[in-house]
Structures are given as C-alpha cells and as structure tokens.
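# Let's see this in three dimensions:
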Amino acid sequence: MTDTHVTADQDYPLEPVPAQARKSLWSMGFVLLGFTFFTATMWAGGSIGTAFDFSTMLWILLIGNLLLGCYAAVLGYIAARSGLNTALMSRFAFGELGSKLSDVLLGFTQIGWYAWGTATMALLLVKMTGLPEGLTLPLMVLFGFGFCVSAFVGYRGLDLLSRFAVPAMIILVAVSLTIAASDAGGLSGLSSVIPSTEMSVAAAITLVFGTFVSGGTQATNWTRFARSGKSAVLATLAAFFLGNGLMTLVGAFGALVYQQADIVDILVAQGLATLGILMLFLNLWTTQDNTVYNFAVAGCNLLRTERRRTITLVGAAIGTLLAVLGMYAWLIPFLILLGTFIPPVGGVIMANYFVSWRGRYPEIGTARLPAFNLVGLTAYALGSLVAYASAWIAPLVGVLVAALSYVLIELAVAGVRERRAALLRSAG
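Alright, predicted model coming up:
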C-alpha cells in the first residue's frame, strides 16, 4: 500500500485536497444538507414561533439564516480555493501552536453535539416505542458507535448516506408542513395566532444564527472538496440558508399549530408516529456522522496525525461516554454559549486570508509559520470579549469585531515593520 493511497483513504486531514479528489456541487450539497437537517435547529425555530406573529417570524428566520449562510459561504469559498479545512486554515491565522486553540474549541463543541444526539435518539426511541427503560443505556452505546460508521468511511460514506436520507427527509417535512398548514386553517389562520411568549428581535436572530454557527465554521471540512469557489458558495448557501432555514421554519410551524417544536412530536401529533421514528433516525444520523467527522479533522490537526479513522472511533467513544453520563441534559445551554466564542475564529480566518495572504495561502508543508500569531490571537480575544458583552446579535458581532480588529492590528504592525526597515536602510 502506497503513502498516496493511505492519505487519500484518510480524506486528506493534514494537506490540501488534490484536484483529482474534488467533488461535484450535488455531492457537497447533499452532504451539507444532511448536516444542517438537525433536531436542535427545529427547537430554536419553535422558541421563535411562540414569540412573534407569523410575518415577523418569517422575517427573523430569513435574516438569521441569510447571515448564517453568508458567513459559512465565505469560509466555504476560502476552503475551495485553498483545499484546506478550518483546522489547517487556523495555522495561518493563529500560528502552529496557536491553532490548537481552535482545534480544542471546535472539536469539543462537535463531540458535545454528538453526545446529545446519541442520548436523544436512545431516549426518544424508548419513549415512542414503549421499550423497557433498562434498554436506554445499551441503545446509547449502539447508536454512539453506529452513527460513526459513515464518518469512519469518510467523505464517500457521508455522501452515500445523505443521497438517500436528504430526499426522504425533505418529503417527510413537506408532508408535515402541508398537514400543519391545513390544521391551522391556512394563511389566515396562521396570521391570527397571538404570540404566547416574549423575545427581542435581536435575541431571536442570535438564536437562529448562533445555534448552528459552530457547524458553519467547520463546513470547510466538505467545501474543501469543491471543484470551484462558486460551487462551494452555492452548496453552502443551499445548506445553511435554505436547509437550516427549512428546519427553523418547521420548528416555528410546529410551535404555532401544535405547540411542539420538534418534527418527531409534530409527526406523532399528526398521526404519523412510524414516520416520526424514521425521521428522527435519519435526522440525527446525517448530523451525527458529520459532527464526529468534524471532531476527527480537528483532532488530526491537534495531534498532527493522519489517522482520521482512529480519531473518529475515539470521538465516538468519548461522545458515547458523555451521553451515558447524562451530560446532554445540561450541554445545550453551554454549547449555545460557545456559539459566542466560535464565530470569531471564522472572522480571524477570513481577515487573515484576504489581508495577510492576499487570497492565496502558501504550501501548508513549506510555509514558515510562527508558533503563535499574536495578531490573530489578539483579534480573536477582542472579538470574543465584545460578543460576550454584546446585547445585539452576539455571533455576528464576534465575527465582525474579530475581522476588523485583525485588519487594524495587522496594518499597524505592517506600518511599524516598514518604518523599522526604512530606518535600517537609512542607517546603512
């Protein structure tokens, strides 16, 4: 077995994706849509659906998902042009050792979602089928390792699963939305619903943008396989604007009509319990395999190893253990909080790519990079601090402040270097 074959088999975790391994727009679109079809996103939509009238709710979902789609699309463009994932881009933005900060942040967040999804599948299956509660923990172990099979295979496994699961989920969602609209009495019935809770518009947009922004930050793990920057942008927008938008809309519809945000509970209320179980399984599997894949890619960069499959199994084991220990019960608020600290990573990467590298990274293996890029780390700290203190759309504030801070600090540092160089020339 040659080294080239081993590298290709491991999905290029530490090097650019070569031209011969690039994928089509359709392939990436299916994988990314499978990733964004996520139960937790529906719950976010449900929270918004009970707090606003129908027209305001639609505007909030449109703005929040458009912001998320644009953020992920810019990172997707950089990934397609460079062939690199977020973990490798972080080496340029934060330094060889500094990039480990983003590896830990992104990796832990993803394995946290994996633990939550694994536990949710087991708990709801027992609840919906009437199985003995004693089977809950064995089911968590079964799903914890079963969900990682397609991720273990790699991009090809994610692609094959998504090509089947995504159309099936779209059909189920369409059927459910049609029934819900009918039960609500059509558009006039939806428009007459009175909000039962309160939430500010800024908080609502933050919820839409922030719940899945960690996934958008790591969508580069698939868009790096794109054949062109245009394909990456289109696939990312389809997933994070349209796909994520559809999930939040389903949750909002459920909250309006049935006072339920989750698609599974909605399908049960509509008399479609069997389809609800199928929907739950497909919904979680197509997200679970992507999250553990993300963990593996971040882990490969953290440990500087190409053993992606080994890291995938380790991630599944950690996620399963966390699920069994009950961490999922308090994990969601913590992960949403991390949504404040993850977006600045993307902001720094964008600014670093377009300002410092003029839209073209050098070869990852030959570039002489500092252990810590103080400009990038400082910009990240400022973005996170301002986002944490912001009463506005915290994830968006974090991206913008981090990117702007990077540009200003980089320009100031460059000016100092030029003055020093001029003084040395005059002294010589």
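
# C-alpha only now, for contacts and for neighbours.
Noted.

# For the closest residue in space to residue 238 that isn't next to it in sequence, identify the helix or strand it belongs to.
Nearest non-adjacent residue to residue 238, counting by CA to CA, 6 or more residues apart in numbering: residue 29, 6.9 Å away. Applying DSSP states H and E as the criterion places residue 29 in helix 25-36.

# here's the other one to compare against:
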Amino acid sequence: MTRQDPAVVAEPAQATSHELDPEFEHTAVPQESRKSLLTVSAVWFGFPMILTNAVPGGVVVALMGFWHGLAAILTANLVMLVYVGLLSHRAGSTGESFSLQATKTFGKVGYVVAAGFLATVVVGWFAFNTGATGATLHQAFGWHEKLVAVVAGVVFIAITFLGIRALSWLGAVAAPLFIVVGIIALVIVARDHSLTAVFDYKGVGGGAALTFGAAVSLIMATFADSGTMTADFTRWSKNGREAVIATATAFPVASLVAQITGGVIVAAGAIASAQTVGGNFLPILTSGHGAVLSVLAAIFVFVNLGSVCSHCLYNGALSWSHLTGSKMRVMTIVLGVIGTVAALAGVWNHFLDWLVVLSVFVPPLGGVLIADQVVLRGKLEGRVASAVRPTAFAAWAVGAAAGGLVHWYAPQFSDAVSGLVVALIAYVAFEGISTRNATATS
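Reported below is the predicted structural model:
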C-alpha cells in the first residue's frame, strides 16, 4: 500500500453523531473544528501535574537543598514556558500538528527521522508510566504487578482511542485530584515533621551533589519530548494567543505544583533515600491511614498516571499515523500494545538515564523548529518543498553535540538549554549561508 500525500488526504471536518470526532492526522485542524480555551487548557493542565513529575522535583531538592532546588525548578519551568509557548503559538495559528511542522522544517522525507524519533520516545514514556502503575500499586497494596500493568495499559489505550476530547476530560479530573491528594499528603507529613524546617533544608551532602545547570536539564527533560510535540494539543486552539495561554497552565503552573509538592515533602524529611526515589509521596498515603485513604490512593495512581500515559500515547499515535498513512486510532492500539509489552519488561528501571538522553537530543530538535517556524517564519511562504533539508539536520546535530559536551565537560551549565540555543543559532546561521550561496550562484 502506498503512503498517501498528506496534502491530499481528505478528512471530514465534523463527525456524524454516531462517530468519534476526527483527529485530522494528515491535515491542519480547520477553524470550525477548533476547541475552546478551557478544553485545550484542560488537556495541557492535566498533563504535568502528575506523580512522576513530583519525583524529579524531589530529586533536585534532595541533591541541592530547598532554595537552590526551587530556583532550578522555577528556571526550568520558565524556559519551558518560552520554549513550548513559541511552538504552541505557531500551532494555534496554523492548526498544524507536530508532524506537519516537522515536514516543513526537515523535509517531506527528512521529517521521518525527527517525527519518528520523538514519536518513539513518547511511547517509551507510555511504557514507563504503565509499568510504574503496576509497580506502584504492587508496592503499596501487594497487587500483582504485571497484571495491574496489563489492565492499566488496556484502560489507557481505551482513553487515548477516544481522542483529544477524552484527554481534556481526563485532565480536568487528574489535576484537581493531584491537588487534593497532595494536600492530604502534606497534612500527614506535618503530623510528624515540621514544615517550617523545609526552608532550612540543605540537601544530601550539604546540597552540592548536583549542579544548577544539571538540575535545570533534569526538570526540562521530563517534558521536553511532549513539549516539543505540543502542536498535537495546541493545534486545536482557536488562535495562537489561546494556544500560549493553554501552554502556560502547564508551564509553569501545573508543572510547578507537582515538582514543588515533591520537593517540599522531601525537604520535610518524610521520604527515605529521596536522592533516588525523589518526591514519590504515595507511600505516605498508604502507610496505615485507613481503607478510605487507600482507595483514594489507588484511584489517584490510575487517574494520575493514566493522564500522562494517554497524552504520550496520543502524541505517538498521531505522529506514527502520519508517518504510516494510517489513522490515529489504529496506531493507538498498535503502539499501546507495544508499550504495554515494554512496560512488562521493566523499562521504568532506567528513569534517570532516560532523562539524560532526552535532555541532550530533544531540545536541539525543538530549537531548530523554533528557528524555522518562528524566527524565520517569513521564509516559509513560497519556499519550495524539498525531500530533505540539510540545514535543519546540521543544526540539530550541532545542538546535540553542544548539549553532550556541556553534559560531560561543563555540568555547571544546562545541557538542555545549551543544546536548544546552539541549535537555534546554528540553524539561522546555516540558512543565512545557504541563502547567500543560492543568491551568488543565481
């Protein structure tokens, strides 16, 4: 079967009453199908406010101390606001998904590398959090770990299958539930620990175990991939301004709530080995506080981790459907099964290593997109479509190399930020050189 050209694939703007809404895998979302600000905000707001985002917040505070850790968390989230906000504004203005954005920047064939890379990475996040669901409930209640992971995988696939509207419903539940459970955890912690002592917390080994730059990269890496693919969510916004507002509900608001909650609980001394397990506060809720709280904790795990799993699977399925000329819902099932099998294999055991890889390779890709789609957006109009755009790949490579060098040889700086900025500057420079050369030979 030959792959259809995205430009000529016809997709209905509206679904009939007995059908699911179209997901516009191959075309821009038409204006009449765009969603309200509240709906798109619910999609993003319910994504970062999760238990697994409290983990890196706790790790950073444990290794740096409360105030230095808080500064790193705030810095990372402000960078993410600018980074994801710029890409979101473009998506809200055009209605184009991440794959369509990547096609313009990397070429009609070259985009396969960029989109395929990130679409696979986010399926890895689906696998990680599906496995974490089984592991967390096994540790908390003794439930069969692999069976829970399988059940969770099936439920998360079903939610994603319903599409963008289901993600907004889930987000509208997951975020408030996190706030309620987080407050309960803090109340329990306050019984045996002084919350005022949080402000004097110096961290493990006096707070010198992690550099500021490395901490910023660690925080950014948790959402660098889906943040780069933000267009899959914010293309549903009515315009660029609303897309940015929806993004701001995630970065810094929702992300900060999760990470600071984990950091405060760590700084209060309520989590053992916090430098490893971070701000995972679920055991606090399940340690002999009654059946009602245990039931709430179990629901919280499914809803909370289900939110991140569904969002990541949606990102992956949308891009892979475009890559294969298929439908988002078909790829949701295929990738969901693959991700669940990976979850059973124990991929969550490599969490911190995973974040290092993402912080080096993902932000430079985003930097190239920002340079092309935002900084040099005037050049997009009338530009001849090409199979591969060498300047985009060269800038991505330069940015990733810069990020790697910073990670290994200058850890006091952020490899994620360095790679992003270098890739952006490199792309602008390469495009300038390419334009001058083309002018000189014409």
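
# returning to what we had before: which residues does the residue nearest to residue 238 of the first structure contact?
235-236, 238-239 (CA atoms under 8 Å, 6 or more residues apart in numbering).

# Give the buried residues for stretch 53-65 of the first structure.
Using 16 or more other CA atoms under 10 Å as the test for burial, stretch 53-65 of the first structure gives 53-54, 57-58, 60-65.

# Show me the contact partners of it.
45, 48-49, 190-195, 201, 204-206, 208-209, 240-242, 244-245, 248-249.

# Please identify the helix or strand for residue 256 of the second structure.
With DSSP H and E as the test, residue 256 of the second structure turns up in helix 255-267.

# actually residue 173 of the second structure, not the one I wrote
With DSSP H and E as the criterion, residue 173 of the second structure is inside helix 164-192.

# Would you pull up how far the helix or strand following that helix lies from the middle of the chain?
Per DSSP H and E, the first helix or strand lying C-terminal to helix 164-192 of the second structure is helix 212-221. Averaging C-alpha positions (CA atoms, centre = their mean, to the nearest Å) puts helix 212-221 of the second structure 14 Å from its chain's average.

# Stretch 131-139 of the second structure aligns to what range in the first structure?
Aligned by TM-score structural alignment, stretch 131-139 of the second structure falls on residues 119-127 of the first structure.

# Please disregard the earlier target; I meant stretch 423-440 of the second structure.
Against the first structure, stretch 423-440 of the second structure falls on residues 402-419 (TM-score structural alignment).

# What residues sit buried inside that stretch?
402-407, 409-410.

# now swap in stretch 154-163 of the second structure and tell me
Buried, per 16+ other CA under 10 Å, within stretch 154-163 of the second structure: 154, 156-163.

# now, among those, which is nearest to residue 399 of the second structure?
Nearest to residue 399 of the second structure out of these is residue 160 (CA to CA; 32.9 Å).

# Can you tell me the element the aligned residue in the first structure for that closest one falls in?
Counting by TM-score structural alignment, residue 160 of the second structure lines up with residue 151 in the first structure. Per DSSP H and E, residue 151 of the first structure falls inside helix 149-153.

# In the first structure, which residue is most central in space?
residue 215 (0.6 Å; CA atoms, centre = their mean).

# compared with the second structure, how much does the helix or strand harbouring that one deviate?
According to DSSP H and E, residue 215 of the first structure maps onto helix 213-217. Averaged over the aligned pairs, helix 213-217 of the first structure sits 1.1 Å from the second structure after superposition, using mean CA distance after the TM-score superposition for the first structure.
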